[in-house]
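1. I'd like to go over a predicted model; first the sequence, then the structure.
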Amino acid sequence: STSSTNPIPSVPVKNEVDHWSDADEQRRAKKYTSATKTVMEQAAMALAAAHDVRLSILLPTGMYGPVILPEHMQGNPQVWLKRLIEGGEGRHQQIPNNSSSMIHLHDLAALFLAAYENPAASGRYFGVYDSWHWQDIYAELQKLLPTMQMPAPIEGTPVTPTGFDTTRRDSLGVPVRDIPTLLKDTVEWLKTDPFKA
């Protein structure tokens, strides 16, 4: 998860080699899942180094696209996108002044496979295409679902989305779908009622 790559102070563009979250700060902020991810990654890297084991870690956030099991429909983003398609409320009542990072599940799987198959691959790799502000995400979704229920607009000046240096990700040689494409693919797949719910 990219939650292990949030340095303090924050940086405009982060990379997965130099930037780590502070697990103690994450615990103080009651971000226990994020703190656990940070600690586990550091422990795995130390163990791999101590035993001369090649370790590649992919760091995704929002995972869009077709899921495998019906139970996966109960998680984000599928659950709230399905509600939007059905005319209900999406993830937010008001657009948050924040951004979200995302990737298509098929691209993430291809990145995992590329890292596994490449004997030179090791270390951390961002498993994201990019990050968009939530107002841009909802605007793109409205192009796909013109009658969707829009959340109330944000208040204030929009924050700058999280910036990622994807040089290492790109070194794996996997083409990654852009955000409009992954949103479109996900919405179109959900409209097929894949598990005949």
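-> Ah, there it is. Numbers count the residues shown, from 1 in each chain.
2. use CA for all of it now, contacts and neighbours both
-> Noted.
3. which residues of this protein fall in helices?
-> 23-28, 32-50, 78-85, 105-117, 134-144, 167-171, 179-191 (DSSP state H).
4. So which of those helices is nearest E155?
-> Closest approach to E155 among these (CA to CA): helix 134-144, 10.8 Å.
5. which other residues reach the closest one?
-> The contact list for helix 134-144 (CA atoms under 8 Å, 6 or more residues apart in numbering) reads 95-100, 148, 150, 153-154, 180, 183-184, 187.
6. What residues of it count as buried?
-> 134-135, 137-138, 140-141, 144 (16 or more other CA atoms under 10 Å).
7. one more structure, for comparison:
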Amino acid sequence: MSNSKQNDVVCVTGGSGCIGSWLVRLLLDRRYTVHATVKNLNDDKETAHLRALEGADTRLRLFQIDLLDYDSIVAAVSGCAGVFHLASPCIVDRVLDPQKELLDPAVKGTINVLTAAKAAGVRRVVVTSSVAAIIPSPNWPADKVKAEECWTDVEYCKQKELWYSLSKTLAEQAAWDFSKESGLDVVVVNPGPVLGPVIPPTLNASMLLLVRLLQGSNETYEDIWMGLVHFKDVAVAHILVYENPSASGRHLCVEDISHFGDFVGKVAELYPEYNVPRLPRDTQPGLLRTKDAGKKLMELGLQFIPMEEIIKDSVESLKSKGFIS
């Protein structure tokens, strides 16, 4: 791993979220100086856990940004060698105004961040996309494992009102278009649902999904599940693709490609005391399982934490923080 970058100043948009907090923590551990962005500097739920991280007192600066306010982003990325763009709304339940709630902040926000990064002379931008930009892809060959070259079907998302998937797909496509036109060095990480020990006082959508599952929800997340990944692994993946000059393109970031039914079965086995529903093993029609889905990241040195450990870390974190009893 390149040591030359570890004294860099870097910006993490969405630094207060579950993934962002882990990334800020690991960057501080690696001696980076971090500009972390939040929505509201006066909200302790966004800031207190970041200020409590080791190294935060000397190497963390917090910035309040609005993804649709370009000038607020300029201030956060000024003086940075690298940018990690995580901030994007994640709503997987019903959305009343998809353009305002999801599409504009995701797509226009990404363009604003990349434009500010280009103007500031940033060396590399790591964009956090999602498996939601890889699936649903109903026209993908049935006998071929889904990988980085697979893209979500935009028209299918519009038909089925899968607004989150649409927002992540359009935002990632906009990032690649911007990179091609401007010459800005962009690399992308595409995590699956991200679980594990939670640093902030609030939960991300994937951890809420686990809470619902433990309470007996029998949803199967047919169009958005492709396997899961640990918070720490997603943070490490971001740092690996930033620090390795050879890293390029998209990086599928899941422990394995697996079905939601595999996950549910393992949760039920590990925690029989909870009201976990009995679901069929095959919950994602046509999704081929594979053990080395994240091989691009593995080649950069990432060793994925296995599903069983992710589940245990997640449930114990939910218990310790009082989200479940």
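-> Perfect, I can see it now. Treat the numbers as computed from the prediction; the structure is a model and nothing was measured.
8. Write the ChimeraX selection for whichever of the contacts of helix 134-144 of the first structure are buried.
-> Here is the ChimeraX selection string for the buried members of the contacts of helix 134-144 of the first structure, based on 16+ other CA under 10 Å:
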select :95,96,97,98,99,148,150,183,184,187
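9. The contacts of helix 134-144 of the first structure in strands, which ones?
-> 99-100 (DSSP state E).
10. Check the burial of the aligned partner of A235 of the second structure in the first structure by counting its neighbours.
-> Aligned by TM-score structural alignment, A235 of the second structure pairs with A109 of the first structure. Look at A109 of the first structure: counted by other CA atoms under 10 Å, it has 14 neighbours.
11. Against T5 of the first structure, how distant is A109 of the first structure?
-> Distance, A109 of the first structure to T5 of the first structure, by CA to CA, to the nearest Å: 21 Å.
12. G88 of the first structure now?
-> 34 Å.
13. Neighbour count: those two, which is higher?
-> The neighbour count for G88 of the first structure versus T5, taken as other CA under 10 Å, is higher for T5 (22 against 14).
14. Distance check, the aligned partner of D256 of the second structure in the first structure against I179 of the first structure.
-> Aligned by TM-score structural alignment, D256 of the second structure pairs with D130 of the first structure. Counting by CA to CA, the gap from D130 of the first structure to I179 of the first structure is 8 Å.
15. One more: M40 of the first structure?
-> Computed as CA to CA, the M40 of the first structure to I179 of the first structure distance reads 29 Å.
16. More neighbours: which of those two?
-> Between M40 of the first structure and I179, counted using other CA under 10 Å, I179 has the larger neighbour count: 21 against 13.
17. Over to stretch 197-217 of the second structure now: how far is its first residue from its last?
-> End-to-end distance of stretch 197-217 of the second structure: 22 Å, with CA to CA as the criterion.
18. no, scratch that, I was asking about stretch 149-163 of the second structure
-> Stretch 149-163 of the second structure has an end-to-end distance of 21 Å (CA to CA).
19. buried stuff in it?
-> 150-154, 157, 162-163.
20. need the strands for the second structure, in chain order.
-> 9-13, 33-38, 60-64, 82-85, 124-128, 186-191, 194-195, 229-230, 249-253.
21. Where in the first structure does the first one fall?
-> By that I understand strand 9-13 of the second structure. Going by TM-score structural alignment, strand 9-13 of the second structure sits over no part of the first structure.
22. can you check the fourth one too?
-> Across the first structure, nothing matches strand 82-85 of the second structure (TM-score structural alignment).
23. circling back: columns distance to P119 of the first structure on top of the contacts of helix 134-144 of the first structure, output as JSON lines?
-> Formatted as JSON lines, the contacts of helix 134-144 of the first structure follow (distance: CA to CA, whole Å):
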{"residue": "I95", "distance to P119 of the first structure": "43"}
{"residue": "P96", "distance to P119 of the first structure": "41"}
{"residue": "N97", "distance to P119 of the first structure": "41"}
{"residue": "N98", "distance to P119 of the first structure": "37"}
{"residue": "S99", "distance to P119 of the first structure": "34"}
{"residue": "S100", "distance to P119 of the first structure": "32"}
{"residue": "M148", "distance to P119 of the first structure": "46"}
{"residue": "M150", "distance to P119 of the first structure": "47"}
{"residue": "P153", "distance to P119 of the first structure": "48"}
{"residue": "I154", "distance to P119 of the first structure": "46"}
{"residue": "P180", "distance to P119 of the first structure": "33"}
{"residue": "L183", "distance to P119 of the first structure": "33"}
{"residue": "K184", "distance to P119 of the first structure": "34"}
{"residue": "V187", "distance to P119 of the first structure": "36"}
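24. Can you tell me how far H104 of the first structure is from A121 of the first structure?
-> Counting by CA to CA - H104 of the first structure and A121 of the first structure are separated by 21 Å.
25. Which one's more surrounded, the two?
-> More crowded of H104 of the first structure and A121, by other CA under 10 Å: H104, with 25 against 18.
26. can you count the residues close to the closest residue to that one other than its chain neighbours?
-> In space, and not counting its chain neighbours, H104 of the first structure is closest to Y64: 4.8 Å by CA to CA, 6 or more residues apart in numbering. Residue crowding around Y64 of the first structure was assessed by other CA under 10 Å; the count is 24.
27. Can you name the residues that contact the counterpart of Y64 of the first structure in the second structure?
-> When the second structure is aligned by TM-score structural alignment, Y64 of the first structure is paired with L195. L195 of the second structure makes contacts with 206-207, 228-231, 310-311, 314, as judged by CA under 8 Å, 6+ apart.
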